[in-house]
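In: Okay, predicted coordinates and the sequence, questions at the end:
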Amino acid sequence: MLATRFTLFIAIMAMISSLAYASDPDPLQDFCVAVNDSTAAVFVNGKICKDPKTVTGDEFFFSGLNRPGIITSPVGAKVTPVFVDEMPGLNTLGISLVRIDYEPNGGLNPPHAHPRASEILVVMEGTLYAGFVASNSKDPSIRNKVFARTLYPGDVHVFPRGLIHFQMNVGETKAVAFASLNSQDPGIITLANSLFGSVPPIDPRVLARGFQLDNNVVSDLQSRLWIQN
């Protein structure tokens, strides 16, 4: 009888253990609305997989990160991504890359977050002030603490997944950095764009009270043209 109970206990624990390790994969889309339609396309990581028999080497190749990005953004920086849209062979591999070019004296990759990836950045040219902000921790000693420093060529900085981070060129010459992210499509939430450039606009009363700003200031910010960097 004891042996039987022990065997049953082991079986139950094995089942519980398997359930504990089972979970949904991290989503690679902002949302996925369920549809009861057998004709709908099936996506894997937000993309439809190509028939392997038709795959060529071109899908695993990207050229051009040796060329400076053309900066047209008012913030003075240009991000050149190599995500799954630029390199289809990245699908399901969980990695991506970007080049960032910064204008002298203040070129900025503005405060933003990647909901699906951590980022590691290496400076190639110039001098950057870079950092991230910790979350609203219960511990007041680290609540919203800024972890930032000045970076020089060859320096490396990491930005944890989902946390707000930024880089600014504090030198008098151009700056260049490369960053790798552990997602084929890390997602980008640029705070100013999302809050003041949303479509349709957020009720100004929400932003005015949330940021402790005058309604006229919010209206002015919402009237501006917020473009992707």
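Out: That came in fine, so what should we check first?

In: For the rest of this, base every contact and every neighbour count on C-alpha atoms.
Out: Will do.

In: next one: the longest helix seen in the chain to chain centre, how far?
Out: In the chain, assigned by DSSP state H, the helix with the most residues is helix 2-21. Chain-centre distance of helix 2-21: 40 Å, with Cα atoms, centre = their mean, to the nearest Å.

In: Nearest the geometric middle of the chain, what residue?
Out: His114 (2.0 Å; Cα atoms, centre = their mean).

In: Please report the distance of it from Gly187.
Out: 5 Å (Cα to Cα, to the nearest Å).

In: what's near enough to touch Leu191?
Out: The neighbours of Leu191, taking Cα atoms under 8 Å, 6 or more residues apart in numbering as the test, are Pro111, His112, Ala113.

In: Presented hereafter is structure B, for comparison with structure A:
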Amino acid sequence: MSPSYTVFLLAFFVYLSCHAIAFDPSPLQDFCVADKRSQVLVNGFACKNPDDVNPEDFLFSGLDKPGYISPDLGSNVTLVDVHKLVGLNTLGISVARLDLAPNSGLVPPHIHPRATEVLTVLQGTLYVGFVTSAPNFKLIAKVLNKGDVFVFPIGLVHFQYNIGRVPVVAFAGLSSQNPGVIPVAKAIFGSNPPISDDALAKTFKLDKDTVDRLQSEFWTATN
């Protein structure tokens, strides 16, 4: 076997191994309903005994109704992930309903660390976008109308903003049973314990009084 061919094979198998661990493995059984009472620590939830599985493990009801619209942001996101629908465990998918009030409803900049999101607008006009990573930090944004579909790549900061005169209703599919969410503002100014105000003042080119004021604000889980 020639040295060049050996190098090629080694590189190929390194690529395969890296690719294999970059994504969730394919399920090895029909389902793995999450057993939230299990004390076994795994990357996800342990499986419920199949003999104890019932139809309710695969059912969530209520996405036909809007969620509570918060007055500060004018929005609500109802996420149905593995915590609310245990049958999603290991299946690599979840769903969310977005409701945004007219004119100013906002789902502020946030990140899903474990999922790509694909959004479909059912009603209203929505301004959406995401920002690419370094070094360009390019804003990819679009105004969406009823029937439009937009995708937000995994791990990138993105947002949704109602610029129309009617409520927005949209549904999102996410490529993880537990996509997670990191609201940018809350993560920075509402962390527990707080990030050093000196560090934040230097980062954002603000005075410490402004940083202290921002840190004293009430940041909700969706900020």
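Out: Sure, I can see it. On a predicted model such as this, the values are computed, not experimentally measured, just so you know.

In: on that earlier part again, could you point out which element follows the longest helix of the first structure?
Out: strand 77-82 (DSSP states H and E).

In: give me the stretch of the second structure that that next one matches.
Out: Under TM-score structural alignment, strand 77-82 of the first structure corresponds to residues 75-80 of the second structure.

In: Ok, stretch 188-202 of the first structure next?
Out: Under TM-score structural alignment, the match for stretch 188-202 of the first structure in the second structure covers residues 181-195.

In: quick one: buried residues of that stretch?
Out: Ile182, Pro183, Val184, Ala185, Lys186, Ala187, Phe189, Gly190 (16 or more other Cα atoms under 10 Å).

In: same deal with stretch 204-221 of the second structure?
Out: Neighbour count says stretch 204-221 of the second structure has Lys208, Val211, Asp212, Leu214, Gln215, Trp219 buried, by 16+ other Cα under 10 Å.

In: Tell me which of those residues fall in strands.
Out: Among these, no residue falls in strands (DSSP state E).

In: Among those residues, which one sits closest to Asp99 of the second structure?
Out: Using Cα to Cα, the shortest approach to Asp99 of the second structure within those belongs to Trp219, at 19.4 Å.

In: Just give the nearest non-adjacent residue to Leu156 of the second structure, would you?
Out: Ranked by Cα to Cα, 6 or more residues apart in numbering and with sequence neighbours excluded, the top spatial neighbour of Leu156 of the second structure is Ile111, at 5.8 Å.

In: May I ask you to confirm that the one you found is in contact with Phe152?
Out: No: using Cα atoms under 8 Å, Ile111 of the second structure is not in contact with Phe152, being 9.6 Å away.

In: what touches both of those two?
Out: His158.

In: Pull up the aligned stretch in the first structure for stretch 104-121 of the second structure.
Out: Taking TM-score structural alignment, stretch 104-121 of the second structure hits residues 106-123 over in the first structure.

In: quick revisit: and the buried residues of stretch 204-221 of the second structure, which is closest to Cys18 of the second structure?
Out: When those are ranked by distance to Cys18 of the second structure (Cα to Cα), Trp219 comes first, at 38.0 Å.
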